[in-house]
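Participant: no sequence on hand, only this structure:
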């Protein structure tokens, strides 16, 4: 893994201090009120709020693992059962302790929370919050399978179908957020338990995906694994994580389109989780390789994550074609598809980019995750070593 001093790099969070009264007060509000509230929400302890079921799912998966490891007791893993993109209990007051509930990406509620905890602990050590986080991490890690896989949707609903619906079922997205959270917590506390779990999951993904015969030639449906893998490589020094990120970036949109093959297979199988409809693979930034893409299209958050990950790979590899593609997509966004606030994704229909210069105020999407991605700046070259970075 090589980098060059001709690219910019994000500074360490511990080296940045917010002193502006407005933002400092918001930061303090998050630390003292939002993070504790979110922990209650993750455990379905907020009266009147819709349950998350996040920690419920991890506890159920951990209990299933414990049952599997009981000496002398045969364990029969469940066969996959599709229960909808969101599964809810028949009796909300009495959810089944052994079943998965929530959206297919529900695990990321924990991952985003632990990332926020890591960021908070970086500047504000808090023994009680750290103890709570360690307890949560113990539960999450207890849910991890022996092979490293860690996604409660398939662990509880049936591992025989994992990695069969990459386009829609968010497994690699969940991995990406878990990794980002694990790194943030490790950088704040020096504790490796969750980071090691993320590494084991990454190892399993690396074992399953690639261009070699017998491997899956797919890539994330909802991107973020790309940028997370680069960060994991830089945190651990493991080159193969960067190589896996590069594979995901370069494989996306190659012919034959993996998502199209996946949809055909699922249609042939006729499972309940397949909905016949016209497919738009550009919505997933997967209709052509990134080096052939000239316009930001599709789901805005997916796109921002993907372009950021591609920029990271361009930074690591020094590939001029990939860098040029990142810059072209960047210019398309900032010249034609960005709000003055920095928000992107002009339409709530599909949470997506609209056509050039269509930036309505009243129906703007611009989710907080859909904004011009700072990692693009990592590919901005200095004119010389004394020149400021643009």
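Facilitator: Yep, that arrived. Worth saying up front: this structure is predicted, and the values here are computed from it rather than measured.
Participant: could you use CA atoms for every contact and neighbour count after this?
Facilitator: Will do.
Participant: now the helices: where do they sit in the stretch 251-390 of the chain?
Facilitator: 258-269, 300-317, 320-336 (DSSP state H, counting those that start in this stretch).
Participant: ok, residue 7 - contacts?
Facilitator: With contacts defined as CA atoms under 8 Å, 6 or more residues apart in numbering, residue 7 is in contact with 315, 378, 379, 380, 381, 382.
Participant: can you tell me how far it is from residue 102?
Facilitator: Relative to residue 102, residue 7 is positioned 41 Å away (CA to CA, to the nearest Å).
Participant: about what we covered before: so which of the helices of the stretch 251-390 of the chain gets nearest residue 248?
Facilitator: Nearest to residue 248 among the helices of the stretch 251-390 of the chain is helix 300-317 (9.1 Å), distances taken as CA to CA.
Participant: can you spell out which helices and strands pack onto the closest one?
Facilitator: Secondary-structure packing of helix 300-317 (3 or more CA pairs under 8 Å, 6 or more residues apart in numbering; DSSP states H and E): helix 225-236, helix 239-251, helix 320-336.
Participant: got JSON lines for those, with distance to residue 389 and mean neighbour count too?
Facilitator: What follows is those, written out as JSON lines (distance: least, CA to CA, whole Å; neighbours: other CA atoms under 10 Å):
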{"stretch": "helix 225-236", "distance to residue 389": "21", "mean neighbour count": "23"}
{"stretch": "helix 239-251", "distance to residue 389": "24", "mean neighbour count": "22"}
{"stretch": "helix 320-336", "distance to residue 389": "15", "mean neighbour count": "18"}
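Participant: okay, which residue of this protein is out on the far edge from center?
Facilitator: The centre of the chain is farthest from one residue, residue 72, which by CA atoms, centre = their mean lies 37.9 Å away.
Participant: want to throw the helices and strands packed on helix 300-317 into CSV with distance to residue 307?
Facilitator: Formatted as CSV, the helices and strands packed on helix 300-317 follow (distance: least, CA to CA, whole Å):
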stretch, distance to residue 307
helix 225-236, 9
helix 239-251, 9
helix 320-336, 7
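Participant: let's bring in a second model and compare:
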């Protein structure tokens, strides 16, 4: 990668930057990165004030018209069963636990109005709705204390912990249906997935509040799992059917420093896909026990590819199977590779990353093209109107991208992370925070949605209040509330702060003193960002002196403390050539003589000595880009999509009329002069009446400042009386302006058509 010239002869030499650009990094502690005002501050406030209370009602089945969750119902039932066991023992009576009966993957009450208080209902993974909610609550409380919310969370934790078994096991599906068969269907019954989400929620709540009750419960579950699984004689050599335990165990290791959790994560990664395939053995054993015929799992490219268990992880080079599972697995593999310095695993995730972003990534940052298995399809198969592109899959891609950044600071990972965040992830939630998309197509025709055609059953043209399988809403909430953890990472040696996302807020780094008797010095980077609507970013360095540590660094000529450090700022790909973009960065004149600068792998490294009040200013170009897909993507031949900065744009019927397939971009005029596309700030007004008594499609009135595009276009004149087929004649067209809005904002004004890729004339 080419380097730009040094801007000064600071204390740091080029070797320091070369070393910084090859180090591994980690997120800042939860309280050391904050979100201020601006775009993401608004999103977090929406989650905090609207989404979290709404989702708590949903977890308790108190949202009229929404599908019941049964999540907290199940925890209460399991806790009540524990109390009955304890009471029986205290009275010398024998407690008879439930004997396992397979009640299916999704259990519903015979009478929805009167569910049995002692029975399990919902999906086998229903417990995770709580875990993701409590994770979002933990992040929120870290920066916005709320006594009422914390009390509600503590009460919920009491219920959950009361359901835990004496050996540490905590999964209400088997607790209520019969523990005699637990861990006999790892492939489908999600016990280790539930453990993973419990760990993630517990860690976040501990970091946000300092409270340990849920953390200890999660440790108890993890310790029990560690005693059951492994390569030692008598242990199960299984691994999760739905991955997330791998990355969760790494988080548990990092917060407790207990090596056994990292070892368990590494075992799950290493054992997966090795012969004999554990899931095949499990399937054969279960079929024999139930007197059924074993049916091979061959409905994917390879047996068990849906579960990413078709071959050893270290040998995998293509993203296959269920897209959410895949993203969680790849995230965990990257974690294990980083912490165990396993270069073979690092090469694996690099190859998987390349396969995704080069051949299987939607322009909106979505992944998982096919509804069949909610899965990755074959290379370049990226349909627009049939796209699955699950919200959770985009969230998993964000997780994966950040972990790749922790492995190696290359801006392409942050580019994709940002793309997914601003587009598919945010599209998953209405602007009032009270309805959600599970899937995120790039083209919607209302007649297709209403037709009940089996091909389109997964497609919705308005968001839903809740889902029986409600993985996406709380997943989205936990990501938005923790977005600051994706904006920065700190080099393992503590000497470089990487800025990956430009978000209003603050990052704090504690620079170690050279003298153990002195206190550390805190460097605070205060960021003001115009993203995603303009490319102006201002970053101010603040130096907070300790009682003794300040003298360790010496004074500048003006009496200010000078602290040696490296700041690395991402140069977004959408802004253009890296060297040219780096030239748009302004460092104050008084700092020029003590700062070196270099561009490497898409980051601008500024190395030198820093003083309180030093300011960087970035003016990233934000041109409107008209993108075409690789010609191997047959769906997009002859079409273009519009992107400005990190935001992908789309056309909606309410701005452009129906039959969006008759709208053609005037590509020649767009390409002729940038001024031919109007970039227009405007006040987007969301709001829609519900389509039914369940509140489907209803959006409360909300206004947000956004940017829309006005693009030169043509529209075909449609003659309804024309026969189905007729001799070709030149089309009759009239000149129009296509109005494009951010993709994440679509479907906030009622049901209507939408398109991302538009035909060109």
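Facilitator: Looks like it came in fine. Just so it is clear, the structure is predicted and the values come from calculations on it, not from any experiment.
Participant: returning to what we had before: take the contacts of residue 7 of structure 1 and lay them out in CSV including neighbour count.
Facilitator: CSV is the format used below for these (neighbours: other CA atoms under 10 Å):
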residue, neighbour count
315, 25
378, 18
379, 25
380, 18
381, 16
382, 15
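Participant: going by distance to residue 115 of structure 1, which of those residues wins?
Facilitator: residue 378 (21.6 Å).
Participant: residue in structure 2 paired with that closest one?
Facilitator: In structure 2, residue 378 of structure 1 lines up with residue 406, judged by TM-score structural alignment.
Participant: so what corresponds to residue 80 of structure 2 in structure 1?
Facilitator: That one, residue 80 of structure 2, aligns with residue 63 by TM-score structural alignment.
Participant: could you check how far its match is from residue 178 of structure 1?
Facilitator: Residue 63 of structure 1 is 20 Å from residue 178 of structure 1, by CA to CA.
Participant: of the two, which one has the most company?
Facilitator: Using other CA atoms under 10 Å, the more surrounded residue of residue 63 of structure 1 and residue 178 is residue 178, with 30 against 17.
Participant: quick one: the residues in structure 2 that the helix or strand hosting the more buried one pairs up with.
Facilitator: Using DSSP states H and E, residue 178 of structure 1 maps to helix 171-189. Aligned by TM-score structural alignment, helix 171-189 of structure 1 falls on residues 191-209 of structure 2.
Participant: before we move on, what about stretch 261-268 of structure 1?
Facilitator: With TM-score structural alignment as the criterion, stretch 261-268 of structure 1 aligns to 281-288.
Participant: which elements pack onto the longest strand along structure 2?
Facilitator: In structure 2, assigned by DSSP state E, the strand with the most residues is strand 699-716. Using 3+ CA pairs under 8 Å, 6+ apart, the elements in contact with strand 699-716 of structure 2 are strand 663-665, helix 667-672, strand 678-688, strand 733-742.
Participant: next, format these as a markdown table and append distance to residue 318 of structure 2 and mean neighbour count.
Facilitator: Listed next are these as a markdown table, based on distance: least, CA to CA, whole Å; neighbours: other CA under 10 Å:
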| stretch | distance to residue 318 of structure 2 | mean neighbour count |
| --- | --- | --- |
| strand 663-665 | 35 | 25 |
| helix 667-672 | 35 | 14 |
| strand 678-688 | 39 | 16 |
| strand 733-742 | 31 | 19 |
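Participant: tell me which of those lies nearest to residue 758 of structure 2.
Facilitator: strand 663-665 (6.4 Å).
Participant: counterpart of the closest one in structure 1, which residues?
Facilitator: Going by TM-score structural alignment, strand 663-665 of structure 2 sits over no part of structure 1.
Participant: which outside residues touch that strand?
Facilitator: With CA under 8 Å, 6+ apart, strand 663-665 of structure 2 has contacts from 711, 712, 713, 714, 715, 716, 738, 758, 759, 760, 761.
Participant: which one of the residues you listed is nearest residue 59 of structure 2?
Facilitator: Using CA to CA, those come closest to residue 59 of structure 2 at residue 758, 39.9 Å.
Participant: in this structure the closest one contacts residue 640, no?
Facilitator: Yes: with contact defined as CA atoms under 8 Å, residue 758 of structure 2 and residue 640 form a contacting pair (5.4 Å).
Participant: using the three-state scheme, assign the aligned residue in structure 2 for residue 40 of structure 1.
Facilitator: Correspondence of residue 40 of structure 1 to structure 2, assessed by TM-score structural alignment: residue 57. Under the three-state scheme (DSSP: H, G, I helix; E, B strand; the rest coil), residue 57 of structure 2 adopts helix.
Participant: which residue packs closest to residue 57 of structure 2, ignoring adjacent ones?
Facilitator: residue 63 (6.0 Å; CA to CA, 6 or more residues apart in numbering).
Participant: try residue 253 of structure 2
Facilitator: In space, and not counting its chain neighbours, residue 253 of structure 2 is closest to residue 261: 5.3 Å by CA to CA, 6+ apart.
Participant: nothing else from me, thank you.
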